[in-house]
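In: The following comprises the amino acid sequence and a computationally predicted model.
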Amino acid sequence: MIINKTNLAALFTAIKTSFNKGLKDTTPLWSKVATLVPSTTNTTTYAWLGQFPRMREWLGDRQLKSLALHDYSVKNKKFESSVAIPRDDIDDDTYGVFTPLFEEMGYAVATHPDELVYTLLGAGFTSLCYDKQNFFDSDHPVGNEDNGIASVSNMQVGSGEPWFLLDVNRPIKPLMFQRRRNYDIKAMTKDDDESVFMRDEYRYGVDARVNAGFGLWQLAFGSKATLNPANFKAARTSMKSLKSDEGRPLNVMPKLLVVGPSHESAAEEIFLSRELAGGGTNPLYNAVEILVVPWLA
């Protein structure tokens, strides 16, 4: 290839095509459990977390609820992935061998939010959420000065790999994916670029400013106990019994089970088998959707 501005622009178009193919052909999983939140600053504060506005019969004046403000914040982080192509490979028309690499870069971009979100979910036993307790904790404070404060649990103790039961059917999901600047692929191909002049290579890379954060702990239950029918039922009952600070049912309906590869077989046996091993109909058949994610391994 004759290396000039026109041909380098055509090459970059081909690279972006391969990148976009890898991006398009990949189905991300993060949106199942996380709400997309656009960010406009370095750090976004979620003062409204923990509020569950409910309707009431309008008798007399409106009753204005004073919102308890929280200072839970998520700071955007910068991420990048970059490669360098020697000028000789372009000059000799061998740049086509890099096509799969840029498809893989597109795949990496598509799954990066998955990695952030599900890694954070797995860290929920040791990471604080908006109420200053770990996201999965045994003593979340629930209530107000009038009704008193009670400690509420959204976890089961144990020594095994964690599994998670989630309600993901509400406008606010258990986690958040915060996006300040979307993923974008760029190139350094000008003759006066430092890499071209000093190393005789062209550089291509993608970057973004994003992060993951915790949403409402009430919509998630984490367990390190054995994944079996008894522990699942206890987790489900606990979630369905949750109430707001005013003592009103939250109507939590968990329908998604998130597990790592080590729990995949147990989950399939409990929820995908129509018949029990000892005979009879399985009452938990299709009770939840099973989502297996590698970032919980």
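Out: Now that the structure is in, tell me what you want to look at.
In: going forward, measure contacts and count neighbours with C-alpha atoms only.
Out: Will do.
In: Name the nearest residue to the residue nearest the centre of the chain, sequence neighbours excluded.
Out: Nearest to the mean C-alpha position of the chain, by C-alpha atoms, centre = their mean, lies residue 117 at 2.6 Å. With sequence-adjacent residues excluded and distances taken as C-alpha to C-alpha, 6 or more residues apart in numbering, residue 117 is closest to residue 212, at 5.5 Å.
In: for the one you found, what are its contacts?
Out: Counting by C-alpha atoms under 8 Å, 6 or more residues apart in numbering, residue 212 touches 74, 113, 116-117, 120, 175-178.
In: 7 Å instead, please
Out: Neighbouring residues of residue 212 by C-alpha atoms under 7 Å, 6 or more residues apart in numbering: 116-117, 176-178.
In: Quick check: it is in a strand.
Out: Yes. Residue 212: assigned to a strand according to DSSP: H, G, I helix; E, B strand; the rest coil.
In: Would you quantify the distance from it to residue 41?
Out: As judged by C-alpha to C-alpha, to the nearest Å, residue 212 and residue 41 stand 15 Å apart.
In: quick revisit: just the ones in strands from the contacts of residue 212, please.
Out: 176-178 (DSSP state E).
In: Put this next to the first one:
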Amino acid sequence: MEINANNLGILNTAVKTAFNNAFAGAPSQYQRVATVIPSTGAANTYAWLGNSSQIREWLGERAINRLKDHDFTIKNRKFEKTEAIPRDVIEDDQFGVYTPLFAQMGQDAAEFPDVMTFALLKDGFTTPCYDGQNFFDTDHPVGNGEAVVSVSNMQAGAGEGWYLLSTKRAIKPLIWQTRRPFNLVMKKDANTSDHVFMTDEYIWGTDARCNAGFGLWQLAFASKADLSAANFNAARTAMIKQKNDAGSPLGVIPDLMVVGPDNMSKAELLLEAVNNANGASNTNYKKVELLVCPWLA
């Protein structure tokens, strides 16, 4: 194929089609566990995290709920992936063998929010959230004035972590923040490109500005203890008993369990087996939905 602006335009269309089709068709689960927030600057500050109250009867003046000074900020980061096709391959009309490469690039871009958000669950034992405590911690402060108590959203242990999440509220346990979404761009200019002159190849790249961060710890519970019925029920009960700073129930109901490969079999027996090993009815059958996450391997 003669390499000129017209033919490179045709090639670019084919490459972008492969990328876009794979991007659109890739399975993605991050929106189940993360609030998606658009970003218009270098970072977003989430001052509203942790400020919750309930509707009350209006007696006298309104009770104004003012934001606490949490100043929790998520900075956008830049990410990229770049692939090249040798000039000889284009000249010899063999560029079709590279189509799967760009389709994979599209799938990688679509799955990248999953990689980032679910990794936060593993990092939550050692990374602070808006209240200054680790996202999964035994000492989250809840209350006002002298009535502050420590609340735990974790079980200690030495195994692979498993996680209970409440995902059906307006705010979710995690945050996915996007400043600029992934898009595929070709470095063009036919034979006049400095890169083509020096390397004898044509390049395509995708990049984005984005980041993932912690939302409300009250909507997540983590355990490194054995994934047993007793530990599951204790974690679920602890989430349901959550209260706000005024001492009123938050109404949190966990609806999703996220596990990595090592806990997959135990989770399936706990949540998806109709009967226990002894033949008795499994009272935890479908109690919450199960999500096996490969990014937790």
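Out: That came in fine, so what should we check first? Just so it is clear, the structure is predicted and the values come from calculations on it, not from any experiment.
In: where does the TM-score land?
Out: TM-score of the superposed chains, computed with TM-score structural alignment, normalised by the length of structure 1, equals 0.98; 296 aligned residues with a C-alpha RMSD of 0.9 Å.
In: re earlier: quick one: which of the ones in strands among the contacts of residue 212 of structure 1 is most hemmed in?
Out: When neighbours are counted by other C-alpha atoms under 10 Å, residue 178 leads these with 26 neighbours.
In: is it true that that one touches residue 34?
Out: No. Residue 178 of structure 1 sits out of contact with residue 34 when judged by C-alpha atoms under 7 Å, with a separation of 9.4 Å.
In: what residues are shared contacts of those two?
Out: By C-alpha under 7 Å, 6+ apart, no residue touches both residue 178 of structure 1 and residue 34.
In: Quickly note the distance from residue 291 of structure 1 to residue 174 of structure 1.
Out: From residue 291 of structure 1 to residue 174 of structure 1 the distance is 15 Å (C-alpha to C-alpha).
In: Neighbour count: these two, which is higher?
Out: When residue 291 of structure 1 and residue 174 are compared for neighbours, residue 174 comes out ahead with 25 against 16, by other C-alpha under 10 Å.
In: ranges for the helices of the stretch 1-150 of structure 2?
Out: 5-25, 30-33, 87-91, 99-123 (DSSP state H, counting those that start in this stretch).
In: can those helices go into TSV with extra columns for distance to residue 276 of structure 2?
Out: Formatted as TSV, the helices of the stretch 1-150 of structure 2 follow (distance: least, C-alpha to C-alpha, whole Å):
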stretch	distance to residue 276 of structure 2
helix 5-25	37
helix 30-33	29
helix 87-91	59
helix 99-123	29
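In: Among those, which comes closest to residue 295 of structure 2?
Out: helix 99-123 (5.9 Å; C-alpha to C-alpha).
In: What residues sit buried inside that closest one?
Out: 99, 101-111, 113-122 (16 or more other C-alpha atoms under 10 Å).
In: Same question for stretch 234-251 of structure 1.
Out: Buried-residue list, stretch 234-251 of structure 1, by 16+ other C-alpha under 10 Å: 235-236, 238-240, 242-245, 250.
In: Give me the distance from it to the chain's centre.
Out: In terms of C-alpha atoms, centre = their mean, to the nearest Å, the centre of stretch 234-251 of structure 1 is found 24 Å from the chain centre.
In: can you check stretch 90-100 of structure 1 too?
Out: 35 Å.
In: what comes up buried for that stretch?
Out: 90, 95, 99.
In: how much does stretch 77-85 of structure 1 stray from structure 2?
Out: Following the fit onto structure 2, the mean deviation recorded for stretch 77-85 of structure 1 is 0.7 Å by mean C-alpha distance after the TM-score superposition for structure 1.
In: how about that stretch: buried residues?
Out: Applying 16+ other C-alpha under 10 Å to stretch 77-85 of structure 1 flags residue 77 as buried.
In: quick one: it aligns where in structure 2?
Out: The aligned range for stretch 77-85 of structure 1 in structure 2 is 77-85, by TM-score structural alignment.
In: show me the residues around the residue nearest to residue 90 of structure 1 when sequence neighbours are not counted that make contact.
Out: Leaving aside its sequence neighbours, residue 90 of structure 1 sits nearest to residue 1 (C-alpha to C-alpha, 6+ apart; 6.4 Å). Residue 1 of structure 1 is in contact with 90-93, counting by C-alpha under 7 Å, 6+ apart.
In: still on that earlier bit, make JSON lines out of the buried residues of stretch 234-251 of structure 1 and add distance to residue 63 of structure 1.
Out: As requested, these are arranged in JSON lines below (distance: C-alpha to C-alpha, whole Å):
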{"residue": "235", "distance to residue 63 of structure 1": "34"}
{"residue": "236", "distance to residue 63 of structure 1": "33"}
{"residue": "238", "distance to residue 63 of structure 1": "30"}
{"residue": "239", "distance to residue 63 of structure 1": "28"}
{"residue": "240", "distance to residue 63 of structure 1": "27"}
{"residue": "242", "distance to residue 63 of structure 1": "23"}
{"residue": "243", "distance to residue 63 of structure 1": "20"}
{"residue": "244", "distance to residue 63 of structure 1": "17"}
{"residue": "245", "distance to residue 63 of structure 1": "15"}
{"residue": "250", "distance to residue 63 of structure 1": "19"}
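In: and which of those is nearest to residue 61 of structure 1?
Out: residue 245 (21.5 Å).
In: so the closest one makes contact with residue 141?
Out: No. With contact defined as C-alpha under 7 Å, residue 245 of structure 1 does not count as touching residue 141 (9.0 Å).
In: where do the contact lists of those two overlap?
Out: Counting by C-alpha under 7 Å, 6+ apart, nothing touches both residue 245 of structure 1 and residue 141.
In: Looking at the buried residues of stretch 90-100 of structure 1, spot the one nearest residue 185 of structure 1.
Out: residue 99 (14.4 Å).
In: Hmm, residue 18 and that closest one touching each other?
Out: Yes. Here residue 99 of structure 1 lies in contact with residue 18, judged by C-alpha under 7 Å, at a distance of 6.1 Å.
In: Report the mean distance between whichever helix or strand residue 208 of structure 1 is part of and its aligned residues in structure 2.
Out: Assessed by DSSP states H and E, residue 208 of structure 1 sits inside strand 201-214. The superposed strand 201-214 of structure 1 is, by mean C-alpha distance after the TM-score superposition for structure 1, a mean 0.5 Å from where its aligned residues fall in structure 2.
In: who touches the helix or strand that comes right after that strand?
Out: Later in the chain than strand 201-214 of structure 1, the nearest helix or strand by DSSP H and E is strand 220-223. Outside strand 220-223 of structure 1, the residues within contact range by C-alpha under 7 Å, 6+ apart are 136, 154-157, 162-167, 174, 235.
In: Quick one: buried ones out of these?
Out: For those, buried by 16+ other C-alpha under 10 Å: 136, 154-156, 162-167, 174, 235.
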